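# Kindly return the folded structure for what I paste below:
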Amino acid sequence: MSTATGMAALKKAANGKRTLRWPHYLLIASGLLVLLSLVRVIDDANPVTSSGTVSASLRLAVPIFLAGLGGLWSERSGVINIGLEGMMILGTWTGAWAGYQWGPWIGVLAGILGGALGGLLHAIATVSFGVDHIVSGVAINILGIGLTQFLAGLIFDKGEAKALGGGPRQSPPVDSIDTLTLPVLSGGKIGGWQSPDWLGSLEDRHWFLLSDLAGILRGLTSEMSLLTFVALLLVPLSFLILWRTSFGLRIRSCGEDPYAAESLGVRVYRMKYAAVIISGGFSGLAGAFLVTVAGNLFQDGQTNGRGFIGLSAMIFGNWRPGGLMAGSLLFGYTDAMNVRGGGESVHALLLFVTILLVGVAVWQAVRGTRLRPEAVTDLGHREVRNAYFGSVLALVAAAGLLAWFLMSDLVPGELVSFTPHLVTLLVLSLASQRLRMPAANGLRYRRGEAR
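Predicted coordinates:
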């Protein structure tokens, strides 16, 4: 077999994940649900799939995946955006400033504009002036913190705002956005009529799989904020725009090869500006969510690093909206379990992760075996070696978690909070060969220059 043939076979094997379609993802999700239900029954940890945990997970995940979507739009155009945190902070302040005066939906629009302003500054620095993307992002983060602290003391600590509860580090309260509850299935009141709660009744029976499914559905259909519903729609909308429209194709071409895009008539500067401003708008929306849904007021330090976590979720999702959503839900779920379930319930997740790691070990071993006949190049040998190393690493981690599960009854909350970050590190180490950022991401572009 020739070297070229071996390389082609390795490339095909490495890209095998691209053959997955929605039925495959639904099958994987169903398998994970069955496994989670089994773990819940074994460890008697009912909060693992309760509607309260699911609802809290979604509420905690939304600002993360909105920030991650902002990073996705920017980096698909070739501009690294670590200034998402600062843009979120600008969104929280502008959202609260407008929200307490003119209502929460005006606050949402103001938050988007505040974040978009941060995106515009980042675009001017990186696209027009060629400033290093990391340096510009750090500057945006510092600017967001300092500017909002100054403005909070200047506006919220005086006059009517102070009388309404504002102060040097917080805004007056902002009205909450209305929520939706599906009648009959998830309860709620319609006028003076108390609706039945079929899903809640089924959840309380704690049956295998059926009660878990009912808890998840009830968490998604009970008291969901309208802004949460809008935010969820932005995930498929982003996919459709970036992967199914000519506008999205132009943006992605700028992130892969801006000079080739330029030769085809794409206005690269314009596309980069549009993508980075949209990125800031998503981050500002994440900040507005914090002050209109999650917290109902602006507070200093409110974002708490969610912009950086959004970047981690974006990498976890391999720069794709669906994977980004999955990573964000993972972060939100572990936070919700820490808040609502306690260490006893989180203990059940040790067994869940143990079984998953065993599955990863088997998959990596099978992958290495399939690659061995084609490993005729140095790249092939590295692929096989990495596959087997990943298999051994997953088995060692699974053995450690199983021992922890058998020898303890609870998990400290500090470790639970660190779990999403640990999972992200595991993904980066086990699947680094399959992660692919845009080829021209972070590179300086100048119109007409030779590559």
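
# use CA for all of it now, contacts and neighbours both
OK.

# now the closest residue to residue 53 other than its chain neighbours: how far from residue 59?
Distances taken as Cα to Cα, 6 or more residues apart in numbering place residue 336 nearest to residue 53, at 5.8 Å, with adjacent residues excluded. The gap separating residue 336 from residue 59 is 9 Å, by Cα to Cα, to the nearest Å.

# Tell me where this structure has strands.
Remark: strands assigned in the chain by DSSP state E are 179-180, 189-190, 193-194, 224-225.

# Would you reformat the ones you listed as a markdown table and include mean neighbour count and distance to residue 66?
Compiled in a markdown table, these are given as follows (neighbours: other Cα atoms under 10 Å; distance: least, Cα to Cα, whole Å):
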| stretch | mean neighbour count | distance to residue 66 |
| --- | --- | --- |
| strand 179-180 | 14 | 19 |
| strand 189-190 | 12 | 31 |
| strand 193-194 | 10 | 35 |
| strand 224-225 | 21 | 15 |
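
# could those go into CSV alongside distance to residue 140?
As requested, the strands of the chain are exported to CSV (distance: least, Cα to Cα, whole Å):
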stretch, distance to residue 140
strand 179-180, 33
strand 189-190, 45
strand 193-194, 49
strand 224-225, 30
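
# Out of those strands, flag the one nearest residue 380.
Distance to residue 380, taken as Cα to Cα, is lowest for strand 224-225 among the strands of the chain, at 49.0 Å.

# Off-centre distance for that closest one?
18 Å (Cα atoms, centre = their mean, to the nearest Å).

# outside of that strand, which residues touch it?
Applying Cα atoms under 8 Å, 6 or more residues apart in numbering, the contact partners of strand 224-225 are 55, 177-181, 293.

# Ranking by neighbours, what's the top pick from those residues?
residue 55 (24 neighbours; other Cα atoms under 10 Å).

# Now it. Nearest residue, chain neighbours left out?
Per Cα to Cα, 6+ apart, closest to residue 55 is residue 219, 4.6 Å.

# Residue 83 now?
residue 137 is the one closest to residue 83 (Cα to Cα, 6+ apart), at 3.9 Å.

# Let's compare: structure for the following, please.
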Amino acid sequence: MTTVTDLNQPTLQPAAPTGRRMSLPVLMLVIAGALALTSIVRIITGADGITNVSQMSTALQLAVPIGLAGLGGLWAERAGVVNIGLEGMMILGTWFGAWAGFQWGPWTGVLVGIIGGAIGGLLHALVTVTFNVNHIVSGVAINILALGATRYLAPLAFEGHQGGSAKQSPPVDSLGHFTVPGLSDALTDLNAKGWFFVSDVAGLLGGLITNVSWLTLIAIALIPGTWWILWRTAFGLRLRSCGENPVAAESLGVNVYKYKYLAVIISGGLAGLGGAFLAIVANPFYLEGQTSGRGYIGLAAMIFGNWMPGGLAIGAGLFGYTDSLNLRGGSENVHALLLLGALLLIIGSIWLAFRKKYTSSAITLLIGGLVLAWYLGTNEVPNQVVSATPYVITLVVLALSAQRLRMPKADGMPYRKGQGK
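Purely as a prediction, here's the structure:
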């Protein structure tokens, strides 16, 4: 157990996060079980699109900006600052990324997009840390300010250029994609065979190595990078101490203001990177409203992941997958997911009964039965349901995971320098 005096030791190797968490072998078994159940549903329904290579590749692309926004929220909240302004920082990232990208190239656009989001983070830190304004109020204000600022700047920057308008930037050059030769084709062929489980695993792996942007690789690398910095360095220990007990951290010589500022600026930069991804990779141009609430969904992914990078990545993948259903054969695939949801609810009911939570088990079984009846009584779902699926899944996942959540103790709490004296 780390002692309080360790906070001032630059060579300290902080202890790993403690608490009851799922081990890697158990996590792999859970993922394998979920894939097996999905495979059963695919065979029963004939909805081969739910696990094909194209579906998984699209899901990965949609998960990246959500994951980057969630990482931004993780950095801020681990330092004790609630960042509802992620959506606005993503909007700044889309505009700045496209503005610089079409003039000086896509990689410059990525860098300037990060800076744009970081400016939003700096503003949020100034208002919340220095002036102690309510974090939620500040975040909402930044969202409104970013939307208004980009609407004002877009006509000035983009009109008069080829392909540009008041609501859209000129196209930005591609960052490039890579595909693992040979292996990608082999996995695609294996996925097309429709075998139980094996083809579904091939579809998942094929989506990870087929037409993947270089920026996607950077985003994926930021997941373990964030974990290592926050849980394996003295810098990360000090930053997290500001989110757990800033008064105690200050008493041990930690400059709480500095770490909160750094965390929120990094948070904005990551959200800005997610916005630049949307404007350069997902679409090769800025388009008004293209974030579509992904900053909020990223915040939900962070909460689902229990303020941990690994859980956040799983949450972002889940939300990206459900969002991809809206783009690729949505009605058929979402209808198949009704059966998958019903089976998961029934399994959950059995698990709750095993743990002697009979009331929760009965409610879960009732909901599962209703979802199963919906599946059996229809051949397709309305387009409105397809469009709403990512947001419904967000609410359901948060509701189901709420019992196991543990946020940083001082998250969102006001702090003044010297208040512990």
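
# re the thing from before, number of residues surrounding the residue nearest to residue 53 of structure 1?
26.

# Can you find the partner of it in structure 2?
Residue pairing (TM-score structural alignment): residue 336 of structure 1 is matched to residue 324 of structure 2.

# Enumerate every residue touching its match.
By Cα under 8 Å, 6+ apart, the neighbours of residue 324 of structure 2 are 55, 58-59, 62.

# Any of the residues you listed buried? List them.
Among these, those buried by neighbour count (16 or more other Cα atoms under 10 Å) are 55, 58-59, 62.

# Now tabulate those in TSV and tack on distance to residue 300 of structure 2.
TSV is the format used below for those (distance: Cα to Cα, whole Å):
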residue	distance to residue 300 of structure 2
55	22
58	20
59	17
62	15
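
# Which two of those have the greatest separation?
55 and 62 (10.6 Å).

# Just to be sure, which of the contacts of residue 324 of structure 2 are found in helices?
55, 58-59, 62 (DSSP state H).

# overlap between the contacts of residue 324 of structure 2 and structure 1?
Retained in structure 1 (both residues aligned by TM-score structural alignment, their matches' Cα atoms under 8 Å) from the contacts of residue 324 of structure 2: 55, 58-59, 62.

# and of those, the nearest to residue 31 of structure 2?
For those, the nearest to residue 31 of structure 2 is residue 59 (16.3 Å; Cα to Cα).

# re the thing from before, roughly how far apart are the counterpart of the residue nearest to residue 55 of structure 1 in structure 2 and residue 188 of structure 2?
Residue pairing (TM-score structural alignment): residue 219 of structure 1 is matched to residue 207 of structure 2. Counting by Cα to Cα, the separation of residue 207 of structure 2 from residue 188 of structure 2 is 9 Å.

# which residues are in contact with both of the two?
Contacts common to residue 207 of structure 2 and residue 188, judged by Cα under 8 Å, 6+ apart, are residue 53.

# quick one, which of those two is more surrounded?
Higher neighbour count among residue 207 of structure 2 and residue 188: residue 207, with 26 against 21, using other Cα under 10 Å.

# Contact partners for that one?
So residue 207 of structure 2 contacts 53-58, 60 (Cα under 8 Å, 6+ apart).

# Specify which member of the residues you listed is nearest to residue 89 of structure 2.
residue 60 (21.5 Å).

# these two touch, right, residue 184 of structure 2 and residue 208?
No - the pair residue 184 of structure 2 / residue 208 is not scored as a contact, 9.1 Å apart, by Cα atoms under 8 Å.

# Look up how far residue 351 of structure 2 lies from the residue nearest in space to the middle of structure 2.
With distances taken as Cα atoms, centre = their mean, the residue of structure 2 nearest its centroid is residue 67 (2.7 Å). Going from residue 67 of structure 2 to residue 351 of structure 2 by Cα to Cα gives 30 Å.

# Same question for residue 89 of structure 2.
Counting by Cα to Cα - residue 89 of structure 2 and residue 351 of structure 2 are separated by 41 Å.

# more crowded one of those two?
residue 89 (39 against 14).

# residue ranges for the helices of the stretch 351-451 of structure 1, please.
Applying DSSP state H, counting those that start in this stretch to the stretch 351-451 of structure 1 gives helices spanning 378-407, 413-430.

# what's the equivalent of residue 298 of structure 1 over in structure 2 in contact with, if anything?
When structure 2 is aligned by TM-score structural alignment, residue 298 of structure 1 is paired with residue 286. Residue 286 of structure 2 is in contact with 94-95, 98-99, 167-170, 278-280, counting by Cα under 8 Å, 6+ apart.

# which one of those sits closest to residue 395 of structure 2?
For the contacts of residue 286 of structure 2, the nearest to residue 395 of structure 2 is residue 278 (23.4 Å; Cα to Cα).

# What residue, apart from its backbone neighbours, is nearest residue 38 of structure 2 spatially?
Nearest in space to residue 38 of structure 2, with sequence neighbours left out and distances taken as Cα to Cα, 6+ apart, is residue 340 at 6.6 Å.

# ok, now which ones touch the alignment partner in structure 1 of that neighbour?
Matched by TM-score structural alignment, residue 340 of structure 2 corresponds to residue 352 in structure 1. Counting by Cα under 8 Å, 6+ apart, residue 352 of structure 1 touches 35-36, 39.

# how do those look in structure 2, which are kept?
Kept across both, from those, using both residues aligned by TM-score structural alignment, their matches' Cα under 8 Å: 35-36, 39.

# picking up where we left off before, so how far is residue 268 of structure 2 from the counterpart of the residue nearest to residue 83 of structure 1 in structure 2?
Mapped onto structure 2 by TM-score structural alignment, residue 137 of structure 1 lines up with residue 139. Distance from residue 139 of structure 2 to residue 268 of structure 2, counting by Cα to Cα: 11 Å.

# what residue of structure 1 matches up with residue 391 of structure 2?
Residue 391 of structure 2 maps onto residue 421 in structure 1, by TM-score structural alignment.

# tally of neighbours for that match?
16.

# Also residue 279 of structure 2?
32.

# Also residue 359 of structure 2?
12.

# can you check residue 405 of structure 2 too?
Residues near residue 405 of structure 2, counting by other Cα under 10 Å: 12.

# wait, residue 395 of structure 1 sits on residue 361?
Yes - Residue 395 of structure 1 is within contact range of residue 361, at 5.9 Å (criterion: Cα under 8 Å).

# the more surrounded of those two?
residue 361 (25 against 20).

# now the residue nearest to residue 55 of structure 1: how far from residue 235 of structure 1?
Distance from residue 219 of structure 1 to residue 235 of structure 1, counting by Cα to Cα: 19 Å.
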